[in-house]
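[1] Give me a 3D structure for the following:
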Amino acid sequence: MELRKFIKQLRRYQKGTTNETEKAIIEAWYDSYEGENEKQVLSAEERERVRNAIHANISESIHINKSTPSLWFNYRIAASVLLLCSLSSLIYFLLRPATPVPETYTTLRTLNGEVRKLTLPDSSVIWLNAQSQVRIPSNFDKDIRQVYLDEGEAFFEVKHNTHKPFRVVTAPLQVQVLGTSFNINAYHSLPHVKITVVTGKVGVSKGAKLLSFLTLGHELTYVTNKGTFEKKEVDASQSQSWKDGDTYLNRVKFEELSLVFKNLYGLTLKAGNQRVHDYLFSLRIKRDMPASETLKLISAIHNAHFRKEGTNVIIY
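    Reported below is the predicted structural model:
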């Protein structure tokens, strides 16, 4: 298009007197400066800002001097170049993608033998077992009250709110409730994740797939490497008794017994032979019981023996 004609169209555009064809041509010219960014539609307010900027640039850059026609042509060329550069910069500034604000978290961790209690902004309560970590995002109390159990075991007492569901994310599962209490055991060293409901009702999902709803006294065990799960009825009170100092183990494998023992005492249990490794263990371990007394209790279950080697304890 001839430059002189295009500038006239720009003047009519700033005054709002262009016809539909001219308006479409000029706005298509605006769009050509979006580069590699996705096309974005200007709001009415943003269009007004662009129109005002055009008006300001034309008013400042084009000075009509009818007594010097020879200079007028040079002024028009210079003003057109300046106008193109100014508009390009302005449109890029208005349409550039917004820089996302990174999410921030409050992180709580526990050590061996440590149990901690955390009260959330909505008055919900989290009890965190030993060697565990939970993260609470800065925007926790928005449409969905979401927390992350990154490692370990936690008991949740959720304040009821029908308008804001409460969600716990613990790889690879999500647990969502409105108001209830439940326990999640998700230590990375174990091959499973266990979710036990003490009061109310929870929904357990993996990604977008709902696995099951759980109610009082029901427990879901998800086998991580197989992607399978099973439900059963349990004594729900035992699943949360660890926060009061008692840990109940019901026919657990040696790996889980070793994890609990290390969380309590900082010592590592090792099976001295395959027979001990294959045993199942059922017992109650009290937090205030000395490690030596607990070892005697463990050994007596299968008439085994133990010896200590540094921070390791061998059961044989």
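
[2] going forward, measure contacts between C-alpha atoms and count neighbours the same way
    Noted.

[3] where along the stretch 101-250 of the chain do the helices fall?
    Secondary structure of the stretch 101-250 of the chain, counting by DSSP state H, counting those that start in this stretch: helices at 236-239.

[4] Could you pull out the strands in it for me?
    105-109, 116-119, 125-128, 133-137, 145-157, 166-170, 173-177, 181-186, 192-199, 201-206, 209-215, 218-223, 228-233, 246-252 (DSSP state E, counting those that start in this stretch).

[5] Mind giving me the packing neighbours of the fifth one?
    Using 3 or more C-alpha pairs under 8 Å, 6 or more residues apart in numbering; DSSP states H and E as the contact criterion, the neighbours of strand 145-157 among helices and strands are strand 125-128, strand 133-137, strand 166-170, strand 181-186.

[6] Let me have the ones you listed in a markdown table, extended by distance to E255 and mean neighbour count.
    Conversion of these to a markdown table gives the following (distance: least, C-alpha to C-alpha, whole Å; neighbours: other C-alpha atoms under 10 Å):
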| stretch | distance to E255 | mean neighbour count |
| --- | --- | --- |
| strand 125-128 | 21 | 20 |
| strand 133-137 | 20 | 19 |
| strand 166-170 | 21 | 21 |
| strand 181-186 | 14 | 23 |
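
[7] To compare with the earlier structure, here is another sequence to fold:
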Amino acid sequence: MQSDKNTKRIIELYFGKSFSNYSRILFGRWLRSNHDALYKTELLEEEWNQSPSVVTDATRRDWELLHKLLSREQTRKKYFIFNTKWMRYAALIVMLLVPSSIIYWLVDQSASARYAELTEVFVPFGERRMVTLPDGSEVWLNAGSLLIYPKDYENSASRIVYLTGEASFSVYKNPEKPFIVKTTYFDVQALGTVFTVESYPEDSCTLATLEEGRVQVTVKGEGQRSSILKPDQQLVYWHQTNEVKILSVDASLYKMERSGYLVFENSPFSQIVASLERKFNVTMHYNSQKYAVEYYNVKFAPDESLDQVLEVLHQLIGINYKRKGDVVFIN
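    As a prediction, the model looks like this:
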């Protein structure tokens, strides 16, 4: 049952929103994996029934190309169930997921990844999870995060994982196979190190914070830039302005977060709210204009309840709030 809920949440995340080509490719790789294949088909049917999409000549051409590539891939290895029912989703998948410029990459024709069986781990709001990768590296996934990685790295030149959300990595050292975390806006490469990456689709920036070792962060897009981080440094990439900043931080705070603490240093109210929503699986309504210019320092213990956290914010910031089940109103 929990697996079904996770699958539905992933599909809800990627439909009905504007995502980058990279995010669509990542979703496509997850979609074509064997895991929960039948349930994915049922959820796609629901999306189709609710979609106003119109099939055009361009849609048909793109679908025929996608179908041809997927069919050819299946002759090598079955990744997911593909039958006549999928034809009903042509407009939905092609128009919302795979513009013609990236159809080729959806089926991932690269020799290094062609036969790799992928594993996906999704952590719902209100939960955290620790994952051990095939090479022994450890990943602490925060709430609302999706991690995708190969089931083994035996036939690959590097160790690549794909992240949407927030995760801390303790990387097993292997100089012969670089460890790379791919997100929508930048890639983080490490040999043996401990670092955290935050890349939630709804956030205004993507962050990489280094605790130990050495990492290289490469920002994608026009004017691709690479930066080397030292311990206690954080790279912030602002999506709208394409701006990159490297800040000095106390990276030991991330060790506390892996133990369940919520720690905010000079953080905007919007960041605090987003973190609380993910941790407690609630929705919080507030006047974003009222708190737009204020920054706060606050720490919450792992065993503090939502009501206790709200009371702390009442004492610290002066907020007034009302809670109705899993919805909180702040004024």
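
[8] Now the TM-score, please.
    These two chains, once laid on top of each other, score a TM-score of 0.64 by TM-score structural alignment, normalised by the length of structure 1; 218 aligned residues with a C-alpha RMSD of 2.1 Å.

[9] Alignment lookup: L83 of structure 1 to structure 2.
    Matched across to structure 2, L83 of structure 1 finds no residue, judged by TM-score structural alignment.

[10] P69 of structure 1 too?
    Per TM-score structural alignment, there is no equivalent position to P69 of structure 1 in structure 2.

[11] related to what we said a few turns ago, switch the strands of the stretch 101-250 of structure 1 over to a markdown table; also include distance to K23 of structure 1.
    As requested, the strands of the stretch 101-250 of structure 1 are arranged in a markdown table below (distance: least, C-alpha to C-alpha, whole Å):
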| stretch | distance to K23 of structure 1 |
| --- | --- |
| strand 105-109 | 48 |
| strand 116-119 | 59 |
| strand 125-128 | 60 |
| strand 133-137 | 47 |
| strand 145-157 | 48 |
| strand 166-170 | 50 |
| strand 173-177 | 51 |
| strand 181-186 | 61 |
| strand 192-199 | 62 |
| strand 201-206 | 51 |
| strand 209-215 | 49 |
| strand 218-223 | 61 |
| strand 228-233 | 61 |
| strand 246-252 | 75 |
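
[12] corresponding residues in structure 2 for stretch 108-124 of structure 1?
    The counterpart of stretch 108-124 of structure 1 in structure 2, using TM-score structural alignment, spans residues 121-137.

[13] How about stretch 244-263 of structure 1?
    Here stretch 244-263 of structure 1 aligns to structure 2 at residues 259-278, judged by TM-score structural alignment.

[14] what about that stretch, start to end distance?
    Criterion C-alpha to C-alpha, to the nearest Å; first-to-last residue distance in stretch 259-278 of structure 2 is 16 Å.

[15] In the match of stretch 108-124 of structure 1, which residues are buried?
    121-125, 128-129, 133, 135, 137 (16 or more other C-alpha atoms under 10 Å).

[16] Of all pairs in those, which one spans the longest distance?
    Of all pairs drawn from the buried residues of stretch 121-137 of structure 2, the one with the longest distance (C-alpha to C-alpha) is F125 and D135, at 27.3 Å.

[17] related to what we said a few turns ago, tell me which residues in the match of stretch 244-263 of structure 1 are buried?
    For stretch 259-278 of structure 2, a neighbour-count test (16+ other C-alpha under 10 Å) marks 260-264, 268-270, 272-273, 275-278 as buried.

[18] which among these gets closest to L31 of structure 2?
    Lowest distance from L31 of structure 2 to the buried residues of stretch 259-278 of structure 2 (C-alpha to C-alpha) belongs to R278, with 23.7 Å.

[19] Not counting residues beside it along the chain, what's closest to that closest one?
    Ranked by C-alpha to C-alpha, 6 or more residues apart in numbering and with sequence neighbours excluded, the top spatial neighbour of R278 of structure 2 is F125, at 4.6 Å.

[20] same thing with L262 of structure 2?
    In space, L262 of structure 2 comes closest to F300 once its chain neighbours are excluded; the distance is 5.0 Å by C-alpha to C-alpha, 6+ apart.

[21] That neighbour maps to what in structure 1?
    Counting by TM-score structural alignment, F300 of structure 2 lines up with I285 in structure 1.

[22] Against structure 2, what's the mean shift for the helix or strand where its match lies, could you check?
    For I285 of structure 1, the element it lies in under DSSP states H and E is strand 281-286. Its match in structure 2 and strand 281-286 of structure 1 itself, once the structures are fitted together, sit a mean 1.6 Å apart by mean C-alpha distance after the TM-score superposition for structure 1.

[23] which of the residues in the helix or strand following that strand are buried?
    Sequence-wise, the next helix or strand beyond strand 281-286 of structure 1 is helix 291-301, with elements assigned using DSSP H and E. Of the residues in helix 291-301 of structure 1, those buried by neighbour count under the rule 16+ other C-alpha under 10 Å are 291, 294-295, 298.

[24] Sounds good, over and out.
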